[in-house]
Structure formats: C-alpha cells, structure tokens
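*Asks:* Next comes the sequence, and after it the predicted model I'd like to discuss.
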Amino acid sequence: MADPKDPADELAGTEQPFVAHLMELRDRILYALYGVGAAMVLLAIWPGPSGLIDWIAVPIRAHMPPDVKLIAVGVFTPFFVPLKVLMMAGLLLALPWVIYQIWAFVAPGLYSHEKRFALPLIVIGSALAYLGIAFVQFFVLDKMFAFIQGFTPASVNATPDIASYVEAILSLYLAFGLAFQVPVVVMLMVRFEMVTVEKLKSFRGYFIVIAFVIAAIVTPPDVISQLALAIPMCLLYEIGIWGSRWFASTKPKTEASAADADQS
C-alpha cells in the first residue's frame, strides 16, 4: 500500500471519520430513492400502471385467443401487481442515476487511474443490463410462450394469472440483466489480477458447461429460454476476454511501481 505520508499519493490526507462516511452513504441512498420515486411518478402519469401492464403482457397475449385476457385471482391482485410493476419500471428508468450515486460514494477513495477504468465499466454494465432486459421482452418471451402454448390441448383454455405472469417475467428480467454482466465480471477479474487472459481462455470449455447449468436453473423448464440465456452468456464471455486484453494492456506504470514498492 502507498505510504500515507508520501506526497505522490493523491489520496494522502483525504481520510474522513467513520461517521462522515455513514452520513455520505445515507445521503447517496436518499438521492437514489428520490430518483426512483421521481421515475415512478413520471411513469404513473404516462403510460400509467395499466399501460405498463399492457406493455409487458404483449408477448403472452400474442399467443392467446383475442377474446381471452389474463386473470387476477387474488382479491388485492389488481392493486398490488400494477404497483409492483410500477416500482420495477421506476428502478429500471432511474438505474443510471442509482449507479451514479454508487459511483459518487466510492469515487473519492479511488485513484485517478482507478476512476478511469471504473467509470467505463459502470456505463457498460448499465447498458448490458438494459440490453438483457430488452432481449427478454422482445425475443425470449415471444419464443418461450409460442413454445409453451404449442403444448396446450385444444380442450384447454389457457388463462394465466397476472400475478404469476409478472413474477415469472420479473425473475427473467433479473436473471438476464445479471447474466449480461459477464463481460464486466471477467474484465474486473483480469484488472485486479485474479486471473489472466490465458487462464480465461483455458477455462472456456468449463464456462460453457456452467452457463448451461445456470440457464437450466434460473429459467423456466423450456429449451427456448435456456438456450436464449446460455448462448448469450458464452458469447459475452468471449467479449469479456477480448475487453480484458485492453484493460490489461492499459495498466498504468504507477500501479506497477506501487506493487514493486509494496514487495520491497
């Protein structure tokens, strides 16, 4: 570690009391909640909770008879389900603001070279989360429900419950949003010297097996959604290997000299 008395250490003398850190954390959490609340208000005005429900129900309604609608079994389901969807949509809309608050909290404790690589990873991670959710909404759900509805007997009228439907797709949003963070995780592991690019290449075959096991666990029991998660994870793993080469090649000389000083 760098000597706190070293004048070359840009963080020397910037330490704050523990209470100050707690107050800063409280403020950042409040700012993040304010952002989510503002996003919820905007979405409540337009398109509204009903509009959000109609939008996320498009994939399954496309494979149901025109005169059949989703049903609400519970007494309070018509109120709590739209509210749940509104909260999730507000969090997604305010995600860049929430991540910025996390960044603003940890940034004062980072060196300049750490900030240079951390900020791009935050942007990439946010974009990948949105990409994963969009992939679910516009591709996975349509193919998955087409596959499932194809097994419905002609004598059965499939009328899914809106609460179970929302719970299922929200779990898919979360699973794909997290799975699409594979490149960020890979690049961070290389950046902090936990693994090397060569190790990641040799681990490629094992990761393919792990990806299919994860997909089998977190997705519904249909081959479409499992393949839709496992295959992108394998592709994103390759992208992470490619991106980690750039992070490894741009390691500042100051870090290497600091590591040599620690060893000495």
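*Replies:* Sure thing, it's come through. Numbering: from 1, shown residues only.
*Asks:* from here on, contacts and neighbour counts on C-alpha atoms
*Replies:* Noted.
*Asks:* for the helix or strand containing residue 260, the distance to its chain's centre please.
*Replies:* According to DSSP states H and E, residue 260 maps onto helix 253-263. Mean-position distance between helix 253-263 and its chain equals 34 Å (Cα atoms, centre = their mean, to the nearest Å).
*Asks:* Can you give me the buried ones in that helix?
*Replies:* By neighbour count on 16 or more other Cα atoms under 10 Å, the buried set for helix 253-263 is empty.
*Asks:* What of stretch 135-150?
*Replies:* By 16+ other Cα under 10 Å, the buried positions in stretch 135-150 come out as 135-137, 140-147.
*Asks:* Go ahead and name everything in contact with the strand or helix carrying residue 169.
*Replies:* Assigned by DSSP H and E, residue 169 belongs to helix 162-179. Contact partners of helix 162-179, identified using Cα atoms under 8 Å, 6 or more residues apart in numbering, comprise 70-72, 77, 81, 85, 128-133, 136, 218-219, 229, 233.
*Asks:* now with 6 Å?
*Replies:* When contacts are defined by Cα atoms under 6 Å, 6 or more residues apart in numbering, helix 162-179 is touched by residues 70-72, 129, 132-133.
*Asks:* put this beside the first:
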Amino acid sequence: MTDDPQATGAGDTFISHLVELRNRVMKASAALLLVFLCLMPWAGNIYDVLAYPMMSALPAGSKMIATGVITPFLIPVKVTLLVAFLIALPVILYQAWAFIAPGLYTHEKKLIAPLVISSSILFIAGVAFCYFFVFGVVFKFVNEFAPKSVSVAPDIDSYFSFVMTMFIAFGVTFEVPIVVIVLVRMGLVTVEKLKEIRPYVIVGAFVIAAIVTPPDVMSQLLLAIPLCLLYEVGIWIAPLFARVTRAPEEQTDLTA
C-alpha cells in the first residue's frame, strides 16, 4: 500500500496551519493576560474612571451601590478586562493579520489591512464619543429630570450593563462607513443606489437609536445623527477605496 504524496502534503499543510493558528492565538491571549495582570492592582481606580460621567452628574457626596455579594469585586475585574482588551487590541489584530496575510494576493492585502485598522479605530472612536460626550449629556439630563423626592444611587452592576450596551451601540454605529465601503467594493450595491435609499436610512437610524438608547430624545439624537453622517462618509469614500484596491484583472478589463 503506497501513500499518496498529494494527500500527505495536504495533510501536513493543514496541520502546519493549525499549529500556526494555535501559536497566534496563544500569543494574542498572552498579550491580553499580561496587560490584564498589570492593570489588576488598579482595578478599583479603573472602574472609578468608568463611573466618572455618572458621578459627576450626581449631587455632591452621592455614591453608587452594590447589591450583590461579590459585585464590588467582579464588576471592576470585568471593566479591567475590557480595558486590557482595548490596550492589547493592536497585538491581537497583528496576530490575526500575520496568520491570514501569507495566503492573500497583493490587492487583497490592500483591501484587508485598511479595513482592519480603520474598523478598530472607528470602534474605539465610537466608544470615546459615547464616554466623553454622550454620557455627560444623558446622565445630566436624567438626574435633573428625577423628582426631588428620589435619591439617585445607581447599582454598579446595572451601570456596567448600561455602559456596555451604549459602548457597543456607538462602537457599531461608527462602523457604518466600513459596511458601506465593503458593500460597494464587493459589488452588492452601487453608490447611486445608496444615495437613492438615503431617506430610508435616515428613518432606520432613528428607529435603531430609539431601540438601543434610553427613552429620551437627547440620547436618540446623539446616536441617530452620527449614524446618518457616517453613512454619508461611507458613500464618499467607497468609490475611492474601490479604485485603490482594484485587482490587476479588473484594471485590465477597465482599460481594454
């Protein structure tokens, strides 16, 4: 019985890819764990930074409460893990890029690398916009609207859940230009069609904002307006990106 050289070569290649994937995942996990362990001594301070927008909107001397037995420990650990992930994100993305890059053509590398980098930057920008601007407006509005007979003392678990929901909502909202660019680049939709459906997108933006944000007009506007503006940015950039990342055969077809 003789071994098939092609089958043996394919098996060796598959195993080598698995080993490479394992090594990349371990390096990314090690970077995340290292940053997390380095930040753990300041977990309480990191949570205080996250809680600052709420605390600055509350009356002087107010504090949050913790109703769970291990909540005062668990929530700061979760926040620290999130911050560690954001700090280690460049290393994680590099490991992902180093794994897939050898199998890509030159024009595909031109397509993937800018998308990975820009999507990460835009997501972080959305989180920063939410933290530095939206929270200050929303929390101040909510606490000023509260009756004087009510003592506002948010639970840290509920606050963390709310903050994560808002961070994800704004982070994903800031990815709208990437979605538009990818749709145009893949030929699934044209720029002209995107301009044509603009009124429906605006209505959809306000519907989404009403679903994912608190039931106040201010926070809904602060999500819907950037979503509409970023949609326009995507329409503007998509044709430029399509030309830069065009494959050689596509360029030949256009010049023929």
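*Replies:* That came through fine. If you're wondering where the values come from, they're calculated on a predicted model, not measured in any experiment.
*Asks:* Over which residues of structure 2 does the helix holding residue 169 of structure 1 lie when aligned?
*Replies:* Helix 162-179 of structure 1 corresponds to residues 156-173 of structure 2 when matched by TM-score structural alignment.
*Asks:* Whichever helix or strand comes after the helix holding residue 169 of structure 1 vs structure 2, average offset?
*Replies:* Note on helix 162-179 of structure 1: by DSSP H and E, the next helix or strand toward the C-terminus is helix 182-191. Its matched residues in structure 2 lie on average 1.0 Å from helix 182-191 of structure 1 after superposition (mean Cα distance after the TM-score superposition for structure 1).
*Asks:* can you check stretch 118-131 of structure 1 too?
*Replies:* In the superposition with structure 2, the average deviation recorded for stretch 118-131 of structure 1 is 1.2 Å (mean Cα distance after the TM-score superposition for structure 1).
*Asks:* Could you tell me where that stretch falls in structure 2?
*Replies:* Going by TM-score structural alignment: stretch 118-131 of structure 1 matches residues 112-125.
*Asks:* buried residues in the matching stretch?
*Replies:* 115, 119-120, 122-125.
*Asks:* And residue 150 of structure 1, what's its match in structure 2?
*Replies:* Match for residue 150 of structure 1 (TM-score structural alignment): residue 144.
*Asks:* does that match sit in a helix or strand, and which one?
*Replies:* helix 135-145.
*Asks:* after superposition, how close is that helix to structure 1?
*Replies:* Its aligned residues in structure 1 lie a mean 1.0 Å from helix 135-145 of structure 2 after superposition (mean Cα distance after the TM-score superposition for structure 1).
*Asks:* got the angle between that helix and helix 156-173?
*Replies:* 130 degrees (axes from the mean of the first three to the mean of the last three Cα atoms, to 10 degrees).
*Asks:* and helix 135-145 of structure 2, what does it pack onto?
*Replies:* Applying 3 or more Cα pairs under 6 Å, 6 or more residues apart in numbering; DSSP states H and E, one finds that helix 135-145 of structure 2 contacts helix 43-57.
*Asks:* compared with structure 1, how much does the helix or strand that the helix it packs on is followed by deviate?
*Replies:* Note on helix 43-57 of structure 2: by DSSP H and E, the next helix or strand toward the C-terminus is helix 71-100. Once the two models are superposed, helix 71-100 of structure 2 sits on average 1.2 Å from its counterpart in structure 1 (mean Cα distance after the TM-score superposition for structure 1).
*Asks:* same for the following helix or strand past helix 71-100 of structure 2, what does it pack against?
*Replies:* Sequence order places helix 106-129 as the next helix or strand after helix 71-100 of structure 2, per DSSP H and E. If you count contacts as 3+ Cα pairs under 6 Å, 6+ apart, helix 106-129 of structure 2 packs onto helix 156-173.
*Asks:* one more time with 10 Å
*Replies:* If you count contacts as 3 or more Cα pairs under 10 Å, 6 or more residues apart in numbering; DSSP states H and E, helix 106-129 of structure 2 packs onto helix 71-100, helix 156-173, helix 176-185, helix 217-244.
*Asks:* Kindly reformat the ones you listed as TSV containing distance to residue 37 of structure 2 and mean neighbour count.
*Replies:* TSV is the format used below for these (distance: least, Cα to Cα, whole Å; neighbours: other Cα atoms under 10 Å):
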stretch	distance to residue 37 of structure 2	mean neighbour count
helix 71-100	9	17
helix 156-173	21	18
helix 176-185	33	21
helix 217-244	34	18
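*Asks:* ok, back up a step: would you turn the contacts of helix 162-179 of structure 1 into a markdown table with distance to residue 91 of structure 1?
*Replies:* Formatted as a markdown table, these follow (distance: Cα to Cα, whole Å):
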| residue | distance to residue 91 of structure 1 |
| --- | --- |
| 70 | 25 |
| 71 | 26 |
| 72 | 24 |
| 129 | 12 |
| 132 | 15 |
| 133 | 13 |
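*Asks:* List only those of these flagged as buried.
*Replies:* Buried among the contacts of helix 162-179 of structure 1 by 16+ other Cα under 10 Å: 70, 72, 129, 132-133.
*Asks:* okay if I get the residues you listed as TSV plus distance to residue 20 of structure 1?
*Replies:* Output for these, formatted as TSV (distance: Cα to Cα, whole Å):
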residue	distance to residue 20 of structure 1
70	51
72	48
129	32
132	37
133	37
